[in-house]
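Undergrad: generate a structure from the sequence data that follows.
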Amino acid sequence: MPNSTQMPGAVNMIRFFFLAASLLGTTLSLQAQNELSNFTATGRGGVATTFATDYQAIGVNPANLGRPGGARIAFTIGEVGAGIGSRSLTRDQLRKFIYNTNDELMPAEKQELARGFTSDNALNLSADATTLGLAVQIPAIGGIAISNRLRSVGHVELNKNAAELLFLGKDAPIYASASASNIPLVSEALDGSQLQFTALNEFNIAWGRRLVDLPLFQLSAGAGYRYIQGVGIIDVRVKPGDLQAYSSLSAVFDINYGNLTSNPDFNFEARTNGLQPVGKGNGFDLGVSAEAGKALRLGMAVTDIGSMTWEGNLLTATDQKLKRLKSAGVGSYDFFKEAAEIFASGTDSLFQYQTGQNRKANLPTKLRAGAGFRISEFFETGLDVTLPLNTVAGNLTSPFVGAGLDYKPLSWLRLSSGVSGGAGYGVGIPLGITVSTSIYEGGISTRDITGLLADKNPYISVAAGFLRFKFGGKTQ
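TA: The predicted structure follows:
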């Protein structure tokens, strides 16, 4: 059996959250909607199941690749999306965690943050970046698309004890209420808390083909496959008597594992070059789409079917009696690094860890369903519902619903908006601006224009693409 030990070193969570974005030169990272790098879908509230075409259908609904009439060839370089939101922190608090990491926390601020982080959705974060995408329509075969995509996702959910331990450390009230003969288990004290983060590098291929082509009804089906490199994961989920916690982080995160590197039960992965993956996996997407007449479109897909096997730098936590922390908790706005020392690593961690050889985990499988209606050549509207089918790191925390509208006031200009909600966020009003010609498309959008300005329930999000080209089809 592996020896029980504590995970040494400190994880810079900002690097972890923002990995996908930073690799492409952006600075934000943010909850798991795959289409964040699809700037056209983001502007209409994530409605994409019936709207997404060519390579943008990857991970959404591959059946849309079988829909003829679009571009013969479409490609992109560098479509990115990022967002960060909270249902319990203020905009100023959120901003300080990003820009004021060197500022020391005063006692009053620590108390405020302990209250603020006592929430089912203290933080939701994700970044999605398509480095390269290409789609080709071949009449006898259908549509084929390939892409490389980076995804980074995070979710923080803490109960009152967990939030107080995090910010007050050894002075947390739970220590005063627990007697020497009645010390609770970690799983009892932190009941309901979750910390989940993933960073993946995907290589995708998808295919779609029209199966039925009648004057008033068309039906298409499609499938997608992705080979996944696991760059990092932390998955902590706590229920009474049930502590599930493990991590596997690439050397790109610069973790100091100390003496564990010589442990034969520890698959140590030193950094050589690039992302240096610590896991690998295979994922699949299946989808269908239908068109009735010239106006109505329907679509349904199941995405991210499959699993990952995490091998490098793998550590798994075990339950134990709650121990008194040595520190006074998080002491600065460098929250992610200090929180990692308490919840995921460091000699002052709440958890005990065991080394391991490998761990298999399901991908964040989702069911997507949508409907779209073409009102005229100027207006198109749609509705999307996305349901999480499991609770693994990287999945939605709750169902996501979006209703969106595209409006073309000019032949080359498309404005998008709508309303969305769920997945750990409040009601959002998206907004997108896209310049679209017969060969070029570029634009910028946000999932929630009100969240950019609101003091309560802030949500900062942006998606952009400026190098999307289409040949051989009409303007979308």
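
Undergrad: from here on, contacts and neighbour counts on C-alpha atoms
TA: Noted.

Undergrad: unless I'm mixing things up, Gly169 is touching Lys326, no?
TA: Yes. Using CA atoms under 8 Å, Gly169 makes contact with Lys326 at a distance of 7.3 Å.

Undergrad: which of those two has more residues huddled nearby?
TA: Set side by side, Gly169 and Lys326 show more neighbours around Gly169, with 22 against 12, by other CA atoms under 10 Å.

Undergrad: ok, that one to Asn263 distance?
TA: According to CA to CA, to the nearest Å, Gly169 stands 31 Å off from Asn263.

Undergrad: got the contact list for the closest residue to Ser398 other than its chain neighbours?
TA: Computed as CA to CA, 6 or more residues apart in numbering, the closest residue to Ser398 that is not its neighbour in sequence is Ala423, at 4.5 Å. By CA atoms under 8 Å, 6 or more residues apart in numbering, the contact set of Ala423 is Gln31, Ala32, Leu396, Thr397, Ser398, Pro399, Phe400.

Undergrad: cutoff 7 Å now
TA: Each residue near Ala423 by CA atoms under 7 Å, 6 or more residues apart in numbering is listed here: Leu396, Thr397, Ser398, Pro399, Phe400.

Undergrad: hmm, which two among those are most spread apart?
TA: Greatest spacing in those, by CA to CA: Thr397 and Phe400 (9.0 Å).

Undergrad: to compare with the earlier structure, here is another sequence to fold:
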Amino acid sequence: MKLKHLFFGALFLISAQPFAQTQNSAYTAIGKGVATTFLSDYQCLGINNSALGWGTGFEGKQFTMGTSEFAFGLSSPTLDKERLKNAYKAIYNQVADKENEDFDYAAQRDAAADYAEAGMAINVNYNWFGASYQNEKFGGIAVSVRENYSWFSQLNEQTTDIIFRGRLSSYFDSLTIAIDGDTTTIGNTENLSQDTLAAVISGRINDPLLLSDITNGSRIKFVWNREYNFGYGRKIFGSDSTFALYGGIGGRYIQSMAMFDLQSDESGISVRSAISPFYDINYGQTAGTSPTSGSSSGFLPSAVGQGYGVDLSASVILLGKIRLAASVNNIGSITYNREVYSVRDTLVGEMSLPGLDDSNITEALTQLNEEGGLLRLEGEQEFVVTNPANFRLGGSMQMFKKKLHIGFDVVAPFNKDHPGSLQNAIVSVGGDIRPVKWLQISAGYFGGGVYQHNIPVGINFILGGGTYEVGISSRDALSFFLKDANSISTAFGFARFRF
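TA: Presented below is the predicted three-dimensional model:
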């Protein structure tokens, strides 16, 4: 996989659950862990469109625009901060085209042991552009363009060993080596020299297992989408000072750059794969079996699927200070019709690919899909994948002349097995305080199931009476202080304007 083709990596460079991405790239909400009743401009798209009817919250300002809002999260319920740092460094070095010089055969073996059975999530969100107009009579309308990258993997011990060590995996009982043009077969033992390991060209097993037996208990859920979002919200009836009901509707056109869905359990193995040619995966002869295979040129990745999502929401404002809201988001699907492959459950007797050269688990796509890798793919015409839809319920209260705003969120997936979905329901509480008009400090808590315990924090500077905003936040402050923290994250924005 060529580094220049990792287009999403540009987002890492500008920065510098599994993890729960429940606030998209809205850095102002990430720092408090709650979003449903805290966002009210283009940032509320895909969260609670009815909030567009609430107004901007700043007197005399009806337009909001923003760009370059970024959020990154990497987390695991079992890996500690040091191992997560290694994973982050590997991803960053790959994007920056730097070598991982110290990742030798022993490091491959150690990484395989570390990652076995360990859940890992990587999430990247970037807002290219967002804009909204909000008026008391008209309501509010908003658009945005967002990039969303979501990876979740949990692999059994044998699959992890094959991915990280490739043809040297302990699964293979013999190795084929090539020295000075001659090939020979030797046993795969622990005491082989570095020179011998470097000469290995393939690994073989005399009594091969079915692919479904090797991977049993493993899953990968990966999706990389670009969303063109729109939404409208307004007051339906009532007065904010007593009781007011708001409604919202929205949606998005989705271009998908990549989707990979592997699920292996007692009933067998299922794989659906559609990955942009930008990833430079060499399918070899398998590419000839796909009626949808092709090539790509240029810097921007070409889409392999298109689809849509629909959002519906409602909210109420009570006594001018209490807000309650509920929404369902991203109901729809994506049709994949380029680079589309499924898997054949066959005996795996040989592998020619080398192991990974760093601890970037997303490189598993190469180990799995390329010719000579673990999977035996076959081409398909197209398939339809349901979106990772979710349900949200939130509430909040403003106090002390709106200087303090606290609330809660509950976000649950419709189906956790869809690529990009949350793995379980998440409960969060949090809020913000404005000791002075130009400063907003936020904090909160979220967790549940595989998402462990996280303490988000953030700071936002609101200048010129709301004219300009800049801020930074993190989904988990514990990662800065605890050695056994299970996450690394950051989010920021520096170009939000109102007028």
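
Undergrad: mind checking how far the residue nearest to Ser398 of structure 1 is from Leu350 of structure 1?
TA: From Ala423 of structure 1 to Leu350 of structure 1 the distance is 28 Å (CA to CA).

Undergrad: and what of Leu150 of structure 1?
TA: Counting by CA to CA, the gap from Leu150 of structure 1 to Leu350 of structure 1 is 31 Å.

Undergrad: any idea what Thr318 of structure 1 aligns with in structure 2?
TA: Counting by TM-score structural alignment, Thr318 of structure 1 corresponds to Arg344 in structure 2.

Undergrad: now do the same for Ala491 of structure 2: its match in structure 1.
TA: Matched to structure 1 by TM-score structural alignment, Ala491 of structure 2 sits across from Ala463.

Undergrad: its match: how many residues sit nearby?
TA: So Ala463 of structure 1, with other CA under 10 Å, has 27 neighbours.

Undergrad: which SSE is it in?
TA: Using DSSP states H and E, Ala463 of structure 1 falls within strand 459-471.

Undergrad: run through who's touching that strand.
TA: 36-37, 39, 42, 71-86, 438-448, 451-452.

Undergrad: recalculate using a threshold of 6 Å.
TA: Strand 459-471 of structure 1 is contacted by residues 37, 39, 71-77, 79-85, 439-447, 451-452 when judged by CA atoms under 6 Å, 6 or more residues apart in numbering.

Undergrad: what's the matching residue for Val401 of structure 1 over in structure 2?
TA: Under TM-score structural alignment, Val401 of structure 1 pairs with Val427 in structure 2.

Undergrad: for Gly279 of structure 1, that is, sorry about that
TA: By TM-score structural alignment, Gly279 of structure 1 lines up with Gly305.

Undergrad: any figure for the gap between its match and Val384 of structure 2?
TA: The gap separating Gly305 of structure 2 from Val384 of structure 2 is 9 Å, by CA to CA.

Undergrad: what ranges do the helices span in structure 2?
TA: Applying DSSP state H to structure 2 gives helices spanning 9-13, 27-30, 81-95, 105-115, 157-165, 194-198, 211-215, 364-369.

Undergrad: among these, which is the most enclosed?
TA: helix 27-30 (a mean of 30; mean count of other CA atoms under 10 Å).

Undergrad: so the top strand by length along structure 2 matches what in structure 1?
TA: When structure 2 is parsed with DSSP state E, its longest strand is strand 243-265. Strand 243-265 of structure 2 corresponds to residues 217-239 of structure 1 when matched by TM-score structural alignment.

Undergrad: quick one, what contacts the closest residue to Leu383 of structure 1 other than its chain neighbours?
TA: Leaving aside its chain neighbours, Leu383 of structure 1 sits nearest to Ala403 (4.4 Å; criterion: CA to CA, 6+ apart). Residues near Ala403 of structure 1 by CA under 6 Å, 6+ apart: Gly382, Leu383, Gly418, Val419.

Undergrad: mind listing which of these are in strands?
TA: Going by DSSP E, the strands hold Gly382, Leu383, Gly418, Val419 from those.
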